[in-house]
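Asks: Dropping a prediction and its sequence here:
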Amino acid sequence: MMATRVCAESEIAVDSPLRVVVDDVAIAIVKDSAGTVHAIGDTCTHGDISLAEGFVEDGTLECWAHGSRFELTTGKPLTLPAYEPVPVFRVQIDNGEVYVDTHDVLASN
């Protein structure tokens, strides 16, 4: 499978997630304070809540509803009530364009 263009890198503000849908998979695109772009499953595993509406801090994305924090690099929940990880997808940046391959899951265990 080929990666899909999801946005321009310039469209992603630092610590301000952007929700995209690729191949019927909701993904939160996040640029952390170091400028690294991450693609993480957008749906909190505790409830059907969009993580892109949450808060980015210290390499995590926090669900606004119940406060579960997920690592951007592994998808693992660091705080309850969520205990299941969200998937993390490979991001490619080419000429300022951000691409995500929903079939290239880096972490989800």
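Replies: That came through fine.

Asks: okay, CA-based contacts and neighbour counts for the rest of this
Replies: Will do.

Asks: in this protein, what residue sits furthest out from the centroid?
Replies: N95 (20.9 Å; Cα atoms, centre = their mean).

Asks: The residue nearest the centre of the chain: which element?
Replies: In the chain, the centroid-proximal residue (Cα atoms, centre = their mean) is I40; its distance is 2.4 Å. Assessed by DSSP states H and E, I40 sits inside strand 37-41.

Asks: got another, please set it beside the one above:
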Amino acid sequence: MSEYVKVCTLDDLPEVGAVVADFDGRRVAIVRDSLGEVHAIDDTCTHANVSLAEGEVEGCTIECWLHGSRFDLNTGAPTGLPATVPVVVHFVKIDGSDVNVALNN
């Protein structure tokens, strides 16, 4: 696990949806789910190599806009085909309104 880095503030996030943060050589999707929880996952779909942050968030999943693969935001596991490989989930810590992320490898 890397050190926590401030990547954005809560105000930078949509009410439900995602933004992309580029840091430590990684593109990470910072996602607020339907319950208001904030998650961080690798931004690239494991099926089609496109940005997940551009997809739709529903409940605690994000859907790839290109082919409809869905990923669980807590585990990274694919919950809808065609993806079969999980995305990496990173560690999130909220400090006041700051969203801090530590990379998970």
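Replies: Nice, thanks for sending it over. If you're wondering where the values come from, they're calculated on a predicted model, not measured in any experiment.

Asks: what range in structure 2 matches the helix or strand following the strand holding I40 of structure 1?
Replies: Using DSSP H and E, the helix or strand that follows strand 37-41 of structure 1 in sequence is strand 55-57. Counting by TM-score structural alignment, strand 55-57 of structure 1 pairs with residues 56-58 of structure 2.

Asks: average distance between that stretch and structure 1?
Replies: Following the fit onto structure 1, the mean deviation recorded for stretch 56-58 of structure 2 is 0.3 Å by mean Cα distance after the TM-score superposition for structure 1.

Asks: Which residues does that stretch contact?
Replies: Identification of contacts with stretch 56-58 of structure 2 by Cα atoms under 8 Å, 6 or more residues apart in numbering yields V16, G17, A18, D33, S34, I62, E63, C64, W65.

Asks: Drop anything exposed from the residues you listed.
Replies: If you count burial by 16 or more other Cα atoms under 10 Å, the buried members of these come out as V16, G17, A18, D33, I62, E63, C64, W65.

Asks: so how many other residues sit close to E84 of structure 1?
Replies: 17 (other Cα atoms under 10 Å).

Asks: which residues of structure 1 fall in strands?
Replies: Secondary structure of structure 1 (DSSP state E): strands at 4-8, 18-22, 25-31, 37-41, 55-57, 60-62, 69-71, 88-94, 97-107.

Asks: by how many degrees do the second one and strand 25-31 diverge?
Replies: So the one you mean is strand 18-22 of structure 1. 140 degrees (axes from the mean of the first three to the mean of the last three Cα atoms, to 10 degrees).

Asks: What span of structure 2 is strand 18-22 of structure 1 aligned with?
Replies: Mapped onto structure 2 using TM-score structural alignment, strand 18-22 of structure 1 spans residues 19-23.

Asks: Could you list the buried residues of that stretch?
Replies: Buried positions in stretch 19-23 of structure 2, judged by neighbour count with 16+ other Cα under 10 Å: V19, V20, A21.
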